[in-house]
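1. Sequence and predicted model, in that order:
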Amino acid sequence: MKLSFLQPLYSRPGPWASTYLDTSRDIAEPDRVIASRWRRLRDDLTAHGADPATVHALHAAVGIDDDLPGRHGQALFATRGELVLAEELPAPPPHDTASVDALPDALPLVLQRAPDLPYLALLIGRAEDGDSVRLAAQAERWPAGRIDTDLAVRQTVPLEEWQQTAPQLSRDLADLAERGGAEVLVLGRDPGDTWVSDVLVDRLPEHLRKNLVTVGGRDHGGTWDRALLEERLSHELGSRLNAADQARLEAYLAQRARDRAGCEGTAATVTALRRARAAAVLVNDPASLPERLWAGPEATQIAESAAELHTFGVTHVREEPAGAALLRAAAETGAELVVVPRRTLPLDDGMGVLLHDDDAGVPPQ
């Protein structure tokens, strides 16, 4: 996962107010409930020293995702009276939380965005009159549900022309999938009428047909049953990595086989980040990182102790949440992040580091 979307959080000094809030709308009186949750967080922020202007900036952003149905949440980050980043969460946070620290607490947001898997969503079926076929396709990413509106196709085709039209439509969809980097094909169709979709899907590229997730249900006016879709995707995609992250994981495993101590655990990861040697940082989900690390004003000034930083000439040091310090160092040095399910590969201290090729095997300093 590229961390460039976090750059606004590291382009200005703190202190940072970081808020994670359940803004689900599958409940009675959601606006009243969300307002009540926010009041508790607002009081927490004030108690921890957040200035009134920063609290007000967060307040203005709470609930702006009210166009999203069902269960979801918000991650909000503000400093010095300015809302800097507001992100939708595909699922509610386990707990509503608010914190004030020198660094933004972005790790829960990053964990929720993983595995950031690109897919092509294809909804296809006969129209209500039975005389035509409706098709809607768009490039999306899971689990964030981010949709690229420029990468979409919608078409209605008379049923008698369907077989003649399907070859060109399949080429259009293949092009759409390629431009969106789709690694999975998610197909919504009527399970009792598979012929219509088979005519098209059988002509799509093999890598999409081999990575097919079928979601039952009829075409409801050309829109998805989002609850059904998310449930199915969670079951099918929850343990996957996207192709780029899978390649990084495999490279990491090869590296670990040569020198586990040099690339796994807190000491190895922090050393690589301090020396800007990290191509990617691996973290487990659920997270099991140490509670705190020490950091200086610069992103690469990171260590397990204040004394360690002092030996490098860093005079102004502070204790920070480990996840916040790791993310800043990774984002600012160009390292990417690979979120690895703990059941897939438990990592020492919940973290590891893939070194740049020219650094593999170099003793840490």
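-> Perfect, I can see it now. Numbering: from 1, shown residues only.
2. all contacts plus neighbour counts: C-alpha atoms, from now on.
-> Fine.
3. Tell me how far the residue most central in space within the chain lies from residue 211.
-> With distances taken as C-alpha atoms, centre = their mean, the chain has residue 113 as the residue nearest its mean C-alpha position (1.3 Å). Residue 113 sits 21 Å away from residue 211, going by C-alpha to C-alpha, to the nearest Å.
4. for residue 81, same thing?
-> Shown here: residue 81 relative to residue 211, a distance of 46 Å by C-alpha to C-alpha.
5. Who has more neighbours out of these two?
-> Legend: neighbour count by other C-alpha atoms under 10 Å for residue 81 and residue 211, higher for residue 81 (16 against 13).
6. Now do the contacts for the more buried one.
-> Contacts were defined as C-alpha atoms under 8 Å, 6 or more residues apart in numbering; by that measure residue 81 touches 51, 52, 53, 54, 55, 56, 57.
7. Which parts of the stretch 51-200 of the chain are helices?
-> In chain order, the stretch 51-200 of the chain shows helices spanning 52-61, 107-113, 162-180, 195-201, with DSSP state H, counting those that start in this stretch as the criterion.
8. Give me the buried positions along the longest one.
-> Counting neighbours by 16 or more other C-alpha atoms under 10 Å, one finds that the buried residues in helix 162-180 are 162, 166, 167, 169, 170, 173, 174, 176, 177, 180.
9. What segments of the stretch 201-350 of the chain are helices?
-> Ranges of helices in the stretch 201-350 of the chain, per DSSP H, counting those that start in this stretch, are 206-209, 226-237, 243-258, 266-274, 306-311, 322-333.
10. so how far is the last one off the chain centroid?
-> Taking C-alpha atoms, centre = their mean, to the nearest Å, one finds the center of helix 322-333 at 16 Å from the center of the full chain.
11. do the same with the fourth one
-> Shown here is helix 266-274, whose average C-alpha point lies 23 Å from the average C-alpha point of the whole chain (C-alpha atoms, centre = their mean).
12. okay, now the one to match up with it:
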Amino acid sequence: MDLAFLQPLYEHPGPWASVYVDTSRHTEDTPHERHLTARAMARELAAQGADEATCRAVGNAIEELRHSSEPHGRALFARAGEVVLDPPLARAPQGDWAQWAPLPRVTPLLELASEDPVCIVAYVDRKGADFELRSALVSRDAGGVTGRQWPIHRTSSVDWSERHFQLRVENTWEHNAAEIADALAVCQEETGADLLILVGEDRERRSVRERLPQRLHPLVVEAPHGAGSRLLDEDVERARGRHVRDRAAAELERFLAARAPDEEGRAGAVEGVPALVEAAREHRIDELLIRPDGPDAHREVWIGEDPDQLAVRRTDLKILGEQNSWSARADDALIRSAVATDAAALLVTPEADEAVRVEVGAPGAARAADEVPVGGLGALLRWK
């Protein structure tokens, strides 16, 4: 997951209010329920020590959701009387909750808003294609392409003139497939789509796929639907979910392989809080792996004002010359460092673990996958 969107949270010092609100329920009483939620979250933050201005800003932001039709929820991050970031969620949180802490509580956001792959669904036939842009929050028309309209269909005759006609039909199909592939490649580049789902007859899907740029081939999924069929939401969700699981499993495999030292004795991956803290201070984290239920995720570390000022012990920060320090969760502190150094993050889920067990298929693989990363926190490293 690209963490760049979290950058505003680390441009100012804390403490921070982090609030997660469930907006998945919609009834005639919803406006009143959201009003009660706004008051409850403001009270909870005040009880934890938040200043009045920040409590009021959070309460007002939730009040503004009273008539929202958002299907899942919203996260709110506020400080000094201002809501700095309020991303929508791709999944509903387990109830409404709020926290006041030195750092924003962002790890739940990785689970509730992360890996929401944007899809282009291409409905392909011999005459052209229609494109839809789909994600957990978006479903809209994304244009399309119309190819040559004649000749399109074969005949059953076998005389010379009809064979010539058949060749022209083949040329029309190939021309249209090339035009669809070109338009689809442009659409993907403009939208940044993570997944391309081709819908149509086998031959038309295959012809378009073969003509796509090589860089897009790993993003393509072919849906087993005939011409004229439209994908249901659950069809798209299955494809999106499979894409997320496959990507996570591939990264876990890479992590497993990188833990072994290379010829120079350097490992390409580390796990455990002490090793991660050291890597973060040296700006060597390339991708942070987080298993939310791991015991290290909520382990206490110490942070200074800058993202690379973190340590396992408070005294270590003083040795580094940092006079001011605060305790924080290890996962939130490491995410702050990852954002500052343009690193990515990967949420490790049970589904990804299972995919790795199947892929590795070796004695002890199940045990190894269950422990990836050990303690719940790990990182793939970059070397200068």
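-> Yep, that arrived. Worth saying up front: this structure is predicted, and the values here are computed from it rather than measured.
13. before we move on, the earlier item: ok, which of the helices of the stretch 201-350 of structure 1 comes nearest residue 33 of structure 1?
-> helix 226-237 (21.3 Å; C-alpha to C-alpha).
14. Show me which residues of that closest one are buried.
-> 229, 230, 232, 233, 237.
15. contact partners of it?
-> 70, 142, 143, 213, 215.
16. Closest to residue 18 of structure 1 out of these?
-> residue 143 (21.4 Å).
17. How about residue 303 of structure 2, nearest residue that isn't a chain neighbour?
-> Closest residue to residue 303 of structure 2 in three dimensions, ignoring its sequence neighbours and counting by C-alpha to C-alpha, 6 or more residues apart in numbering: residue 310, at 4.2 Å.
18. So what does the one you found match up with in structure 1?
-> When structure 1 is aligned by TM-score structural alignment, the residue opposite residue 310 of structure 2 is residue 302.
19. burial count for that match?
-> Residue 302 of structure 1 sits with 30 neighbouring residues when counted by other C-alpha under 10 Å.
20. these two touch, right, residue 336 of structure 2 and residue 10?
-> Yes. When contacts are counted by C-alpha atoms under 8 Å, residue 336 of structure 2 is listed as touching residue 10 (6.9 Å).
21. Which one's more surrounded, the two?
-> Ranked by neighbour count (other C-alpha under 10 Å), residue 336 of structure 2 and residue 10 place residue 336 first, with 24 against 17.
22. excluding its backbone neighbours, what's nearest the more buried one?
-> Spatial nearest neighbour of residue 336 of structure 2, chain neighbours left out: residue 307 (5.9 Å); criterion: C-alpha to C-alpha, 6+ apart.
23. How about residue 349 of structure 1?
-> Using C-alpha to C-alpha, 6+ apart and skipping residues adjacent in sequence, the residue nearest residue 349 of structure 1 is residue 265, 5.1 Å away.
24. try residue 146 of structure 1
-> If the residues on either side of it in the chain are set aside, residue 146 of structure 1 comes closest to residue 140, at 5.5 Å by C-alpha to C-alpha, 6+ apart.
25. Ok, residue 205 of structure 1 next?
-> In space, residue 205 of structure 1 comes closest to residue 174 once its chain neighbours are excluded; the distance is 6.7 Å by C-alpha to C-alpha, 6+ apart.
26. which position in structure 2 aligns with the one you found?
-> Residue mapping for residue 174 of structure 1 onto structure 2 gives residue 185, with TM-score structural alignment as the criterion.
27. In contact with that match: list those residues for me.
-> With contacts defined as C-alpha under 8 Å, 6+ apart, the neighbours of residue 185 of structure 2 are 212, 213, 216.
28. Please tell me which one of the residues you listed counts the most neighbours.
-> residue 212 (20 neighbours).
29. Any figure for the gap between the residue nearest to that one when sequence neighbours are not counted and residue 128 of structure 2?
-> Setting aside the residues directly before and after it, residue 212 of structure 2 is nearest to residue 181 in space (C-alpha to C-alpha, 6+ apart), at 5.1 Å. Between residue 181 of structure 2 and residue 128 of structure 2 the distance is 10 Å, computed by C-alpha to C-alpha.
30. ok, back up a step: now the helices of the stretch 201-350 of structure 1 in CSV, with distance to residue 125 of structure 1?
-> Listed next are the helices of the stretch 201-350 of structure 1 as CSV, based on distance: least, C-alpha to C-alpha, whole Å:
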stretch, distance to residue 125 of structure 1
helix 206-209, 18
helix 226-237, 16
helix 243-258, 30
helix 266-274, 50
helix 306-311, 62
helix 322-333, 44
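31. looking at these, which is closest to residue 26 of structure 1?
-> The closest approach between residue 26 of structure 1 and any of those, judged by C-alpha to C-alpha, belongs to helix 226-237 at 10.8 Å.
32. roughly how far is the closest one from the heart of the chain?
-> That offset, for helix 226-237 of structure 1, works out to 16 Å (C-alpha atoms, centre = their mean).
33. rewinding a little: now the helices of the stretch 51-200 of structure 1 as TSV including distance to residue 101 of structure 1?
-> As requested, the helices of the stretch 51-200 of structure 1 are arranged in TSV below (distance: least, C-alpha to C-alpha, whole Å):
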stretch	distance to residue 101 of structure 1
helix 52-61	13
helix 107-113	14
helix 162-180	37
helix 195-201	51
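34. To residue 23 of structure 1, which of those lies closest?
-> When these are compared for distance to residue 23 of structure 1 using C-alpha to C-alpha, the nearest one is helix 52-61, at 11.4 Å.
35. I'd like to know which of the helices of the stretch 51-200 of structure 1 lies nearest to residue 3 of structure 1.
-> The closest of the helices of the stretch 51-200 of structure 1 to residue 3 of structure 1 is helix 107-113. By C-alpha to C-alpha, the value is 8.6 Å.
36. Report the mean deviation for the closest one after fitting onto structure 2.
-> Its match in structure 2 and helix 107-113 of structure 1 itself, once the structures are fitted together, sit a mean 2.2 Å apart by mean C-alpha distance after the TM-score superposition for structure 1.
37. thinking again about what came up before, make a PyMOL selection of the buried ones in the contacts of helix 226-237 of structure 1.
-> Of the contacts of helix 226-237 of structure 1, the buried ones can be selected in PyMOL as follows, counting by 16+ other C-alpha under 10 Å:
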select buried, resi 70+142+143+213+215
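38. Among the contacts of helix 226-237 of structure 1, which pair sits farthest apart?
-> Based on C-alpha to C-alpha, the longest span within the contacts of helix 226-237 of structure 1 runs between 70 and 213 and measures 21.9 Å.
39. so how far is residue 278 of structure 1 from residue 302 of structure 1?
-> 13 Å.
40. ok, back up a step: lining up the contacts of residue 185 of structure 2 with structure 1, which overlap?
-> When those are mapped onto structure 1 and scored by both residues aligned by TM-score structural alignment, their matches' C-alpha atoms under 8 Å, the shared contacts come out as 212, 213.
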